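Participant: this is a predicted model, with the sequence first.
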Amino acid sequence: MTCCTERNRLRPFSHLPRPLEAIRQFTPNWFAVTMGTGVLALALAQWPGGGSGLRLLGEGLWLFNAALFVLFAGLYAARWVLFFDEARRIFGHSTVSMFFGTIPMGLATIINGLLMFGLPRWGEATVPIAEVLWWIDVAMSLACGVLIPFLMFTRQEHRIDQMTAVWLLPVVAAEVAAASGGLLAPHLADVHSQWVMLVTSYVLWAFSLPVAFSILTILLLRMALHKLPHENMAASSWLALGPIGTGALGMLLLGSEAPGIFAANGLPGVGEIAAGLGLVAGITLWGLGLWWMLMAVLITVRYLRDGIPFNLGWWGFTFPLGVYALTTLKLASLLGLAFFTGFGCLLVVSLVLMWLIVVRRTLLGAWHGELFVSPCIAGLAK
């Protein structure tokens, strides 16, 4: 009996009745892996005073992440081709449908990596590729930000006592695209294209952040009235840090490029104002993020007392922390304050440790097939 058990442990997808079940049960939750891995690659490359070793490590991780994104996109596309009737059930599921937002956010980390790693290695030829991918990312982000809330209002069943920060995922995607636009805009050769991308990025930021803050307000009330969510959703406490950190980073990145791009398009004074507002908004949002991060730490400690079951939601520990780390390091470079440098490094180290823990559990769960579960078809016969 022990021998048979050992053989099952070594056999891939041992928890699935057949290997094809991995495609049938594949959900957008998996793209959260590309979000966490991608933000770690970017954070490693921005370590203050980091040498070529850390940058090469980040580049390797980014290439691995790009391959993962392509793999996941292929698996999810295959599910829609092979199991269309079951795949479309996701639109009626009140939780899994939220994870559509992880697809454009995962793509955004690849676009940012193209600029950070691809540009020095392959030259200016990477910029048009990044630009095309960015507009695709924008289209997906806008679709997620409108259509998923529309489904919440018209088709899905929701209750305030069951609400979690997962509601943020489809909304925040536009904000992440805005931050990517701030990175990409100055690399475009045409002044008008820079102008269009910068203005679009500001619109995306405004498209996302106020709605995200509305959700955060309701989330505070929900937790005060109904206390913490179930242990399965423990990592969702960190998701609130995502829109705050991304909002701050977006303002810092857009503000940094605003003077040059606004001036080139005949509005030099406005560009200087945008830069100042971006810095002040970035610092202010960073302070709010500090409150949410400390609260998330306390909540996680509370969950750990009773144990937290592992699921793909654990990747929610990584991306928000990574974005907040990037924001902290950006403030360090702009303000020249040692506190932000030291705290940013601490956050990156924490991100590395968390990523190592989560990726190990994910690899084991994927190998055995335990993580291939689609709640929207869980009641159907296998």
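Facilitator: Received, thanks. Numbers count the residues shown, from 1 in each chain.
Participant: C-alpha from now on. contacts and neighbour counts both.
Facilitator: OK.
Participant: count the residues that sit near P268.
Facilitator: 16 (other Cα atoms under 10 Å).
Participant: which residues touch it?
Facilitator: P259, G260, F262 (Cα atoms under 8 Å, 6 or more residues apart in numbering).
Participant: now with 10 Å?
Facilitator: A258, P259, G260, I261, F262, A274 (Cα atoms under 10 Å, 6 or more residues apart in numbering).
Participant: now render those residues as CSV, adding distance to I283 and secondary structure.
Facilitator: CSV is the format used below for the contacts of P268 (distance: Cα to Cα, whole Å; DSSP: H, G, I helix; E, B strand; the rest coil):
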residue, distance to I283, secondary structure
A258, 17, helix
P259, 19, helix
G260, 22, helix
I261, 22, helix
F262, 22, helix
A274, 14, helix
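Participant: comparison target, given below:
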Amino acid sequence: MTTTLLPHRPTRTALPAVGPAWYGAVMGTAILTTLTQTLVPGLWVAQVLLVLSWLLLVGLTAGFAAHTRRHPGTLAASVRVGALPLWGMVSMGMLAVGSATAAVLPAWAPALAGVAVGLDAALWVLGTALGLATAVGFATLLVRSDAGAPTTVWGLAVVPPMVSATVGAGLVPHLAPTLQVTMLLVTAACFVLSLTLGAVIFAVAYHHHWRVAGLAVAASTTAWIPLGVVGQSTAAAQAMAGSAGPLLPAGPAGLLQDLANDYGVLMLGLGVPLAAWAVAMTVRGFRRRMPFVPGWWSLTFPIGTLALGAHLLGVGSGMTGFLVAGTVLVLVLAGTWTLCAVASVRAVLRSRVAGAR
């Protein structure tokens, strides 16, 4: 790790208590788990990451529950308009861990394949319900109240339904025939909802940061959040087309796959300048020694969705360039995950030492 990425004496800031703000660690770890298994099936690293994903999910959930009992009013404060988008990370954390479990556990322990699908389905139901509530609830609050200056963090509230679309499409082959069409319709609705709300919210946020007030140094890594919709919607389109294909005649199935391919090429193309801006903001943040906050984990999940989207687009279209891009992005994700994990451990240990004095 170089000093340009993690300064010797970074500015320190108080860490938030255990809660939704930390679920970016769950999301980043889980998507790295899935991508590791996808690119290198059976690698022990994916198994270790899966266990870590579950430990983070269960540990943060139990810790937040205990914290709310000790500090009445914490839960109410977490669902106010300014903090509500963070619950989107809780939803996406559940969905990502479920997907990672379905990807890794059957290869690790074939006898538990049914358990893996059951866990994936259970977390999909919980994550989707929470994600829809967060997306619709936040959109309603934006209309009815003043949420302050627009920010890319708002997007955390509307990305979860897109993750639900991707993960739900993966569950279709495991469902009874009578439920497969229903699930595809639900995933399509989630796709449209997330894309519509995301387009509006991110357009407003980009306008604010590019024309009104620049992104704060401390929030530099949040520039990656909009890329989550770019990559995740590309992955969702491929997943839905792949699951719907066997249920359709050859002609419509081929047309649907072509539409998914064209959509993915368009979205990833639009994502290039957005990724360039995110890189510029991140470099600026580290150069100016931005303090560590859980928001650093924004450097993981969005990059992971771009990797997943590029990989699935490469598989669906046969264009090897996207497969290569997906592999490169996974390597980038491995680096940013390591950076965030090390920085998180250091920050937590320092906070505990300071609190003990």
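Facilitator: Now that the structure is in, tell me what you want to look at. Predicted model only: the values in this text are computed from it and were never measured.
Participant: ok, back up a step: out of the contacts of P268 of the first structure, who has the most neighbours?
Facilitator: Result: A258 is most packed of these (other Cα under 10 Å), 29 neighbours.
Participant: so what's it up against?
Facilitator: Listed by Cα under 10 Å, 6+ apart, the contact partners of A258 of the first structure are 182, 185-186, 194-195, 198-199, 252, 264, 267-268, 270-276, 278.
Participant: hmm, try it at 6 Å
Facilitator: Taking Cα atoms under 6 Å, 6 or more residues apart in numbering as the contact definition, A258 of the first structure lies against G271.
Participant: which residue in the second structure aligns with it?
Facilitator: Under the alignment (TM-score structural alignment), A258 of the first structure pairs with A244 in the second structure.
Participant: what about that match, distance to V125 of the second structure?
Facilitator: 20 Å (Cα to Cα, to the nearest Å).
Participant: same check, this time on L247 of the second structure
Facilitator: In terms of Cα to Cα, L247 of the second structure sits 23 Å off from V125 of the second structure.
Participant: got the contact list for stretch 186-206 of the first structure?
Facilitator: A174, E175, A178, G181, A185.
Participant: what about the nearest residue to the first one once chain neighbours are set aside, neighbour count?
Facilitator: This points to A174 of the first structure. Excluding the flanking residues, the one nearest A174 of the first structure by Cα to Cα, 6 or more residues apart in numbering is S141, at 4.9 Å. Neighbour count for S141 of the first structure, taken as other Cα under 10 Å: 28.
Participant: what do you get for R144 of the second structure?
Facilitator: 9.
Participant: matching residues in the first structure for the host helix or strand of S194 of the second structure?
Facilitator: Using DSSP states H and E, S194 of the second structure sits in helix 177-207. Across the first structure, the stretch matching helix 177-207 of the second structure (TM-score structural alignment) is residues 191-221.
Participant: next: stretch 217-235 of the second structure.
Facilitator: Counting by TM-score structural alignment, stretch 217-235 of the second structure corresponds to 231-249 in the first structure.
Participant: tell me where the first structure has helices.
Facilitator: For the first structure, the helices defined by DSSP state H cover 2-10, 21-24, 31-45, 52-82, 84-87, 102-113, 119-122, 126-154, 169-184, 191-226, 241-264, 268-304, 319-335, 338-368.
Participant: and the last one, which stretch of the second structure?
Facilitator: Same thing as helix 338-368 of the first structure. Aligned by TM-score structural alignment, helix 338-368 of the first structure falls on residues 320-350 of the second structure.
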